[in-house]
Each structure stands twice: as structure tokens, then as C-alpha cells.
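In: for reference, the sequence and a predicted model appear below.
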Amino acid sequence: RVVLIEQFRAGAFAHTPESGSPWLVETVAGRIDKDETAEQVARREAEEEAGCVLQQLHRIGTFYQSPGATSEQIHYFCGIVDSSQAGGIHGLASEHEDIRVFTCTRTAALAALADGRVSNVTLAFVLQWLSLNHEQLRAGAA
């Protein structure tokens, strides 16, 4: 199963009449603090935002978000978790997070991408990667 999160996004709220709900389905994500590695952030954010402990962490890659406008890079990972207990509301009160965690099948997630229900590029990218690599993940080779 795929573990996803849903949270309110101010940018989406500004365009809600045109683009739908300001509550976006996303992957777990976070900023790298000083003296942290991208891998440490992936593990920390999985616990904070989804209540999941990563059993394995597979690096997808590092990419520029919008190189014409910013030097920001995003580090993408695929984390393997026990999804049987995933769900509920998570996030840090200090960060005013109200994050709903849910699971769905890989097929359902990819169907949402195919029919336009995925509205953010990070989730679209990660789901496409999963589509290409799920067999290697199952075999333990990704």
C-alpha cells in the first residue's frame, strides 16, 4: 500500500475556485535544517507527518525545483514502512500542522494520477517513479 498525506496549502487556497480543494494529497516532505542530511530529514518527517518509522529508504534522486527562478533542489526518496497501522491525524503542534494520513493501493494512486486528481508535481513525479520501479522495490533491488 501507498501511504499519503493530505494537508491544507495556502497557495492552493488562493486558487480554490479554479483548481478545487485547498487540501492537497501529497507525499511526506520537509526542510533540511542545519547539520542534517536529506536522509535524516526523510526519516524525521515520516515520523512527524505520518507516524511511520522507515524500515528502508531508497534514494530516487536530487533535482532542481525550478532552475530558472531558484537554486533550490529537492531530494526525493521512497520509504518502505509497515502501512498496516498508518492513518489518523499527525503533525507538530509547534508547526501548526494538521495532517491527515491515509493509505491506498498503488493502482488507486496511479489511477488518481492518470485521471487528473493529483494536483502537485512532487506527488506526480513520485508516483511515476513508483510505477516504473515497484517491481524492483518488491524484489528488494531498488
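Out: Looks like it came in fine.
In: every contact and neighbour count from this point should use C-alpha atoms.
Out: Will do.
In: this structure: helices as residue ranges?
Out: For the chain, the helices defined by DSSP state H occupy 10-14, 16-19, 38-50, 106-114, 121-139.
In: let me know which of those helices is tucked in deepest.
Out: Here the criterion is mean neighbour count by mean count of other C-alpha atoms under 10 Å, and of the helices of the chain the winner is helix 38-50, at a mean of 19.
In: and stretch 11-31, end to end?
Out: One end of stretch 11-31 to the other measures 18 Å (C-alpha to C-alpha, to the nearest Å).
In: got the contact list for the residue sitting furthest away from the middle of the chain?
Out: Relative to the centre of the chain, the most outlying C-alpha is that of Pro17, 24.4 Å out, by C-alpha atoms, centre = their mean. Under the criterion of C-alpha atoms under 8 Å, 6 or more residues apart in numbering, Pro17 has no neighbours.
In: here comes the other one, which I'd like you to weigh against the first:
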Amino acid sequence: MKDLVETTIASKLVYEGKILNLRVDQVTLPNGREGSREVVEFSQAVAVVAVKEDNKVLLVKQYRYPVGEVLMELPAGKMDQDENPEQCALRELQEETGYKPRSIQKICDFYTTPGFSSERMHLFLATGLTEGEQSPDEDEFVKVEEVPFDQAIQMIFEGKIQDGKTIAGLLAVEKKYR
């Protein structure tokens, strides 16, 4: 595999933001030539497939400015600096939906868009849910939807669910646990 590895020659931070950084790296390519790579640095994140006793999955509707649309998504968010993935999953589920699980288990983790971003997503399944009160961040506006699990799967193929982490999460649970 060493014949595929690119080696960093130089790195320049172009933008430092509140939730992400952008850097441009000069690299030596496997063929010995030089190239340029633009990298979005982003913290790790979590997404939670929360399934109620009645087999309904909790989804949130949220306006996503970069795409200019309201999307239907799994509860999710970025990890704080001192958080582990499970702590973050529990926090995000409660903040966005108000629910707390009796059981939470990690399904998998994956890179969301490794062609330009370092973001690593940790995916969890939450069950035994107890309803509580939402406490979203002050700049976060979400509406919780309870959707029968089979209908959520169908919504993927109808183009009604277009968010990548949500598609991956629902299909992973469908394959592994159903």
C-alpha cells in the first residue's frame, strides 16, 4: 500500500473558523510528482439511530444553509474536545429530541467525505427511549419526527431522505439488527 501514500511537503492554514479549519498541503504523489490538497479539518461527530418501542425512528428536520433545504436527518452533532463518542451521542440525542436511551451501542464509524475532509462519524443505535425535553443549541432549530422504521427506509429510495449519515445509519441498522 505504500505505493498509494502521499507525503506532506508543506502545509498552510488558510482559514481558522469556529467549527472547521481549511488548510492547503503540498504533497509528493506516489509517482514522485508534486500535488496540492485542500483539506477541511473538522472534529469527530456522532449520529444516533434512536428506535422507540413501537418501532418508530426519531428523525429531525433541520434547515441546512449550505444546500438551502430542510433535510430529514438522524440526531447528530460534533464532539466537544473532552467528550468521547458515546457521551456525545447521549448529549446530542437529548438536546435534539429530548429522549434518553436505556441502551446505546456503537454500530460503526466512518469518514464522511475523505476526499476533502477529516471528519470521522461515529454511528450509534439507541433503544429503550424515555421522553424528556429538548434543549437544542441557541442557533439550532429542529423539529422531531417519529417515522415507522420501514417507512424511513422507503423514504431513502424515494429521495425524501438525502443526508448521507442518515442513509448510512438507517441502512446499517436495517442490515445488522432487523
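Out: It's in. Since this is a predicted model, take the numbers as computed values, not measurements.
In: okay, the helices of structure 1 in TSV with distance to Glu26 of structure 1 next?
Out: Listed next are the helices of structure 1 as TSV, based on distance: least, C-alpha to C-alpha, whole Å:
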stretch	distance to Glu26 of structure 1
helix 10-14	13
helix 16-19	16
helix 38-50	11
helix 106-114	11
helix 121-139	6
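In: tell me if I'm right that Trp23 of structure 1 and Glu6 touch.
Out: Yes - counting by C-alpha atoms under 8 Å, Trp23 of structure 1 does reach Glu6; the two are 6.2 Å apart.
In: from Arg117 of structure 1, how far off is the corresponding residue of structure 1 for Leu71 of structure 2?
Out: Superposed on structure 1 with TM-score structural alignment, Leu71 of structure 2 falls opposite Leu24. Distance, Leu24 of structure 1 to Arg117 of structure 1, using C-alpha to C-alpha: 10 Å.
In: which one of the two is surrounded by more residues?
Out: Leu24 (19 against 15; other C-alpha atoms under 10 Å).
In: check contacts around the spatially most central residue of structure 1.
Out: Relative to the mean C-alpha position of structure 1, the nearest C-alpha, by C-alpha atoms, centre = their mean, is the one of Thr27, at 1.1 Å. Thr27 of structure 1 makes contact with 3-5, 122-123, according to C-alpha under 8 Å, 6+ apart.
In: now structure 2: which of these match?
Out: Of these, the ones still in contact in structure 2 (both residues aligned by TM-score structural alignment, their matches' C-alpha atoms under 8 Å) are 3-5, 122-123.
In: structure 2: strands as residue ranges?
Out: 7-16, 20-28, 34-42, 45-50, 56-64, 69-73, 76-78, 100-111, 120-130, 142-148 (DSSP state E).
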